[in-house]
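[1] Below is the sequence, then the predicted model.
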Amino acid sequence: MKPETVQSILADRVERHRESLTARWEDVPHRVRDPISVPEYDFPTTPDDIFPWVSVCFVVADGRVLLVQDSGHSSVWEPPGGKGEVRRTSKRASDEHREQDESHESYSETARRETREETGIECEITGLLFTETLQFDYGESVLISVLQAGFVARRVGGEIRTTEDAIEEAAWLPISDLPDGTQFEAEIGSLAPSR
């Protein structure tokens, strides 16, 4: 596919997904992020050659927020999150024929899964905080857009444990006293308990 075609299809996907999310949850602030340079990766040749979306999860409890330190990112602290995944399940139709069924997990499923994988904490999504368009610059004449959704959640179980290699630490940090360089500091601050 031409880069312009891939760009157009993915831009339409971002809009459809945003409309679907806000219809499900509510209308929330949306922004378009500055382009993220990714020259080390090949430009996607089809819209399916890039992850479908990104979800982050703001788990809040007792005036604190669950954050991680990811060695692969520039932020000092950030909410757990990551790329949506395609689930592939095989269904045996007969001994000779297998039918492949593909479906994506939902945005909120991504947020819950990433939180569990990165921190060991189980959570329940309680709301949508924001959406944003991430723009990736592969060095081509066009940018590729992917929607990112930020969810608010409450803890329902688990204990902090980091098992993913890239996650150096996970911790509950006070919303009112976040370290400098915390990603989404303003959004986290909006979650502070009312006095």
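    Now that the structure is in, tell me what you want to look at. Since this is a predicted model, take the numbers as computed values, not measurements. Numbers count the residues shown, from 1 in each chain.

[2] contacts and neighbour counts: CA atoms only from here.
    Fine.

[3] Tell me the span between the first and last residue of stretch 176-184.
    Taking CA to CA, to the nearest Å, stretch 176-184 runs 13 Å from one end to the other.

[4] Included below, for side-by-side comparison, is a second structure:
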Amino acid sequence: MARRIDYYDDPDAPPANSIVPSVNVVVVNDAGDILMIRRSDNDNWAVPGGAIDRGESLPQAAVRETREETGIECEITGLVGIYTDPRHVIYYTSDGEARQEFSIVLTARPIGGRPTPSDESREVRWVPRDQVGAYPMDRSMRMRIEHYLADTGRPHIG
């Protein structure tokens, strides 16, 4: 099975050979729970997201990725931040791609659907905000969610 390996400031990381604009989506329901997936490629928990395809806007990609990975339809509501740290390299064993991080993190609210796993998500669930920290996830995903939870009113740029 193809795997995703996240490296951060690691001298053993492969050098980045691509940069792909992507989006992650913090979908929050009326109870304040966050929509989370357990990724199929590394078993870590994350918010839904993926690459922006040619011909689609950032919000379109966010809605599509959320639907594909979780079964939930959503409406974009805001911006958490932009994450472009060159020390974060994502390596895909399937093809040797080593991406430099480039992710725009949006917020959204659910408008339909029900949590449903996909090829990219082993599990999908609504996680109470005070329990998110207990889930195993990559440091960059944890940081993105912490920025959302901090609710400073200003997007993170980094």
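    Nice, thanks for sending it over. Remember, it's a predicted structure, so these values are computed and weren't measured experimentally.

[5] what's the TM between chain one and chain two?
    For this chain pair, the superposition-based TM-score is 0.68 by TM-score structural alignment, normalised by the length of the second structure; 128 aligned residues with a CA RMSD of 2.8 Å.

[6] Mind giving me the packing neighbours of the longest strand anywhere in the first structure?
    Secondary structure of the first structure per DSSP state E: the longest strand is strand 121-137. Counting contacts by 3 or more CA pairs under 8 Å, 6 or more residues apart in numbering; DSSP states H and E, strand 121-137 of the first structure is packed against strand 30-32, strand 36-37, helix 107-119, strand 144-158.

[7] and Arg88 of the first structure, which of these is closest to it?
    Across these, Arg88 of the first structure has its closest neighbour in helix 107-119 (15.2 Å, CA to CA).

[8] roughly how far is the closest one from the heart of the chain?
    Centroid separation between helix 107-119 of the first structure and its chain, computed with CA atoms, centre = their mean, to the nearest Å, is 8 Å.

[9] so it aligns onto which residues of the second structure?
    Taking TM-score structural alignment as the measure, the second structure aligns residues 58-70 with helix 107-119 of the first structure.

[10] Skipping adjacent residues, who's closest to the residue nearest to the spatial centre of the second structure in space?
    With distances taken as CA atoms, centre = their mean, Asn24 lies nearest the centre of the second structure, 3.7 Å away. Once flanking residues are discounted, Asn24 of the second structure sits nearest to Gly49: 4.0 Å by CA to CA, 6 or more residues apart in numbering.

[11] The one you found pairs with which position in the first structure?
    Checking with TM-score structural alignment, Gly49 of the second structure has Gly81 as its match.

[12] For burial, what's the neighbour tally of that match?
    26 (other CA atoms under 10 Å).

[13] Surely it and Ser55 touch.
    Yes: the pair Gly81 of the first structure and Ser55 qualifies as a contact (CA atoms under 8 Å) at a distance of 5.4 Å.

[14] Good, we can wrap up now.
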